[in-house]
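**Student:** missing the sequence, but the structure's below:
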């Protein structure tokens, strides 16, 4: 085949064949198709879209470019969750051990934060000693002994996606729902889990700003999972306001531990329980222990401690604390009616909690603490936010972002925590 024929077929609105897709993905991964040719094809997909059959085959081609993990020998059914990312989204931390405490095995491959969204691995690396890298053999052993593992994806999982994602990032072709869905699902299917629950965020702090786009992405990913024989469900969840009351790596770990201890913010607890129930239903375990009970009776906490210790972490160690803190005070007394997720995430990034490039380091103690959420009263002169950073020169730029992030006594336009369910 010739790359130009595949490019022009899609450019002109045609449906690519199975052979065309498998050839072009494989040839690109091996370096036979040039970067500029794959960039042209990606742009054609942005403009022309893909059918369900094309997306499914594109995902399969990227999946087949590398290794697949195999957990079929485990005594427990496997299930996993993927979030499209947001602000204060520490749900993986309490969710994974909770689901394990209810009888499932949870192999969770996670990523790092970029820009205003946080990364699960960055959060867990604030736990002293914890390591993200596990071999497939170590991961399997940990699933047997601890029931769950959260770790980084190895370089042999969907290498075609890794190469294509880097290209899309610099060619203006990220915003394609078929390519986004195939990218996410190729990595998730490579995990070898038998069921998958997708948490597709919608709102200012999410990649998908409106419910229609989030629903299209969710439906596309559920279709891919179904076509590949993996029981897949999706929840559309709110990201117009941050999840919980702490945004930043160590701050979010501390909040997750509160949830595992039977406390924590209501929205984090509610979403943890909702997603856990979906995961257990998908795994065929809905008749057993309820996740809310696992949080109350301490079994989820015991599961967390086993998981952290198995990956070299000390669950009893003190978490990092930023060297400097500064309060931002409420300008008036009233009711908080709006708190913009993107602005809070961007402020945390400016304080050092995130990175602009993949190779940047993060400050584990940096972030934003929220003293009120929408619907709650505030008083003039009392703290509305507490900023945490190791570099006090960062305070002013973070405060600039937060100045217009909230409203008092205005109309409330909050999304429900669970917007929709698909699958």
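**Tutor:** All right, it came through fine. Treat the numbers as computed from the prediction; the structure is a model and nothing was measured.

**Student:** going forward, measure contacts and count neighbours with C-alpha atoms only.
**Tutor:** Noted.

**Student:** can you map out the helices along the stretch 301-423 of the chain?
**Tutor:** Per DSSP state H, counting those that start in this stretch, the stretch 301-423 of the chain carries helices over the ranges 341-351, 395-402.

**Student:** List the contacts of the shortest one.
**Tutor:** The reference is to helix 395-402. 326, 328, 343, 344, 346, 347, 348, 350, 351, 387, 389 (Cα atoms under 8 Å, 6 or more residues apart in numbering).

**Student:** ok so, going back, of the helices of the stretch 301-423 of the chain, which stretch is the most buried?
**Tutor:** helix 341-351 (a mean of 27; mean count of other Cα atoms under 10 Å).

**Student:** For it, name the packing helices and strands.
**Tutor:** When contacts are defined as 3 or more Cα pairs under 8 Å, 6 or more residues apart in numbering; DSSP states H and E, helix 341-351 packs onto strand 246-247, strand 367-370, strand 383-389, helix 395-402.

**Student:** Can I get the helices of the stretch 301-423 of the chain in TSV including distance to residue 95?
**Tutor:** TSV is the format used below for these (distance: least, Cα to Cα, whole Å):
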stretch	distance to residue 95
helix 341-351	21
helix 395-402	29
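
**Student:** Residue 145 - how many residues pack around it?
**Tutor:** 12 (other Cα atoms under 10 Å).

**Student:** ignore the last one, residue 101
**Tutor:** So residue 101, with other Cα under 10 Å, has 25 neighbours.

**Student:** Would you confirm that it contacts residue 298?
**Tutor:** No. Using Cα atoms under 8 Å, residue 101 is not in contact with residue 298; the gap is 9.4 Å.

**Student:** for comparison:
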């Protein structure tokens, strides 16, 4: 078997069989298939696409290229939630504890942020002492004990994806939906969960900028789930505007706590409730939306969800007393941005706010960059909030002096209108 023959076969529109796909992945990981050969294959996929059977096998072989976490010893239906990345997206910090408080095991592997999107791991590591470096057995034991654990992605998980993603990035093959779907799903499946909820972000602050493309990606990932006997459901959510009021790390942790106290913003509440309802259906706790919402309300109002959050943080080494202290988030510098006229606020670019937060130090441009956990943005007036001239719109925070240019660069990313605008949070649901 030769890679050149398989490239030609695919280019001429024929379906690759299981043995051929297995050969491609195994020989590429071992180095026998060279980057220039694989880049030709990936470019062929860009133009020819893949059949559902090909995508399923491709994903499975990527998943099998490294260590697979075995969660069979965790009791119950194991659930995981994955977001394709967003601005102000601290959803896991809220959804995880709510679901765990309802006795559903949450076994989650998360990543760090890169570029304008924040990573769940970065937010958690802003809490002094918190560690994502659990062994596999510690991870399993913790989920069995308190129903929730979050760890970082390890180097031996899906090495095929790491090699392929780096190659796609430098050869212009990032935007292939079959390749995106197999990349996401290989990592999710390797972590061993039974049910996966995928939050596919859509808008100018997301990789998928329109709903139709997001639906295509969602459909591919659901198909992969069916091919590999997993319950995969997708919510397509709006990322044209930042989620909630906080963008950063420590300040996003504090917003998550407020939300668990029942004090979240309407858009973030809607996102979290929708995710929890879907997960409770997947975990077979209830199939009734009203009953699911009632259960979520109960664990928030009773304080059980917040208690579970603190238990989770403490179990993974986090200093809860420092987290609860008034000076947990204590940035040295701030810059207020005020309204110049009356009307209704509209934030039109989540991307610009994400980039601004990164420039303040809240994100990283390269993987080697250090994050300033104090840096970030607090939005005081969200889309459709009424605004009077001189009102505080938002505040920039950092541990270093703030360049006024960062605030100036945001001027085209919001406007104050005479009327309110449409502002949907959940754009579609698919299963």
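**Tutor:** Noted; the coordinates are in hand. None of these values were measured; they are calculated from a predicted model.

**Student:** Specify which member of the contacts of helix 395-402 of structure 1 is nearest to residue 378 of structure 1.
**Tutor:** Taking Cα to Cα as the measure, residue 378 of structure 1 sits nearest to residue 328 out of the contacts of helix 395-402 of structure 1, at 12.3 Å.

**Student:** any idea what the closest one aligns with in structure 2?
**Tutor:** Here residue 328 of structure 1 is matched to residue 337 in structure 2, going by TM-score structural alignment.

**Student:** go on, residue 349 of structure 1?
**Tutor:** Under TM-score structural alignment, residue 349 of structure 1 pairs with residue 358 in structure 2.

**Student:** Residue 303 of structure 1 pairs with which position in structure 2?
**Tutor:** Mapped onto structure 2 by TM-score structural alignment, residue 303 of structure 1 lines up with residue 308.

**Student:** Tell me where the stretch 51-200 of structure 2 has helices.
**Tutor:** Under DSSP H, counting those that start in this stretch, the stretch 51-200 of structure 2 gives helices at 52-63, 91-101, 120-125, 136-146, 159-171, 177-190.

**Student:** when you compare where the fifth one runs with where helix 52-63 runs, what's the angle?
**Tutor:** Spelled out, that is helix 159-171 of structure 2. 110 degrees (axes from the mean of the first three to the mean of the last three Cα atoms, to 10 degrees).

**Student:** Repeat that for the last one.
**Tutor:** Per the same axes, to 10 degrees, the angle that helix 177-190 of structure 2 makes with helix 52-63 is 50 degrees.

**Student:** what's the average distance of helix 177-190 of structure 2 to structure 1?
**Tutor:** Its aligned residues in structure 1 lie a mean 0.5 Å from helix 177-190 of structure 2 after superposition (mean Cα distance after the TM-score superposition for structure 1).

**Student:** ok so, going back, for the contacts of helix 395-402 of structure 1, give me CSV that also has distance to residue 417 of structure 1.
**Tutor:** Shown next, in CSV, are the contacts of helix 395-402 of structure 1 (distance: Cα to Cα, whole Å):
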residue, distance to residue 417 of structure 1
326, 30
328, 27
343, 19
344, 18
346, 21
347, 23
348, 22
350, 27
351, 27
387, 26
389, 30
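
**Student:** Residue 39 of structure 1: which of those residues is nearest?
**Tutor:** residue 346 (29.5 Å).

**Student:** Could you measure from the closest one over to residue 77 of structure 1?
**Tutor:** Applying Cα to Cα, to the nearest Å, the value for residue 346 of structure 1 to residue 77 of structure 1 is 39 Å.

**Student:** With residue 368 of structure 1 instead?
**Tutor:** Residue 368 of structure 1 is 38 Å from residue 77 of structure 1, where distance means Cα to Cα.

**Student:** And these two? Which one has more around it.
**Tutor:** When residue 368 of structure 1 and residue 77 are compared for neighbours, residue 368 comes out ahead with 30 against 20, by other Cα under 10 Å.

**Student:** Tell me which residue of structure 2 lines up with that one.
**Tutor:** Checking TM-score structural alignment: residue 368 of structure 1 goes with residue 377.

**Student:** For the match of residue 349 of structure 1, which residues are in contact?
**Tutor:** Counted by Cα under 8 Å, 6+ apart, residue 358 of structure 2 has contacts 115, 116, 364, 365, 376.

**Student:** which of those residues still touch in structure 1?
**Tutor:** For the contacts of residue 358 of structure 2, the aligned pairs still in contact in structure 1 (both residues aligned by TM-score structural alignment, their matches' Cα atoms under 8 Å) are 115, 116, 364, 376.

**Student:** Mind checking which of the residues you listed are in strands?
**Tutor:** Among those, the residues falling in strands (DSSP state E) are residue 376.

**Student:** what's the burial count for residue 67 of structure 2?
**Tutor:** Counted with other Cα under 10 Å, residues neighbouring residue 67 of structure 2 total 15.

**Student:** Next one: it from residue 397 of structure 2, what distance?
**Tutor:** Distance, residue 67 of structure 2 to residue 397 of structure 2, by Cα to Cα: 40 Å.

**Student:** Then residue 124 of structure 2?
**Tutor:** Distance from residue 124 of structure 2 to residue 397 of structure 2, by Cα to Cα: 19 Å.

**Student:** the strands in structure 1, which residues?
**Tutor:** 80-83, 106-110, 148-152, 195-202, 231-238, 246-247, 324-329, 334-339, 367-370, 377-378, 383-389, 406-408, 418-422.

**Student:** just the ones you listed: most buried one?
**Tutor:** Using mean count of other Cα under 10 Å, strand 246-247 ranks as the most buried of the strands of structure 1, with a mean of 30.

**Student:** about what we covered before: now do the contacts for the match of residue 328 of structure 1.
**Tutor:** Residue 337 of structure 2 touches 392, 393, 394, 395, 407, counting by Cα under 8 Å, 6+ apart.

**Student:** ok, back up a step: shouldn't the match of residue 303 of structure 1 be in contact with residue 101?
**Tutor:** Yes. With contact defined as Cα under 8 Å, residue 308 of structure 2 reaches residue 101; the gap is 6.1 Å.

**Student:** before we move on, the earlier item: do you know how far the match of residue 368 of structure 1 is from residue 245 of structure 2?
**Tutor:** 8 Å.

**Student:** What sits closest to residue 83 of structure 2 if chain neighbours are left out?
**Tutor:** Of all residues not flanking residue 83 of structure 2 in the chain, residue 199 sits nearest, at 4.5 Å (Cα to Cα, 6 or more residues apart in numbering).
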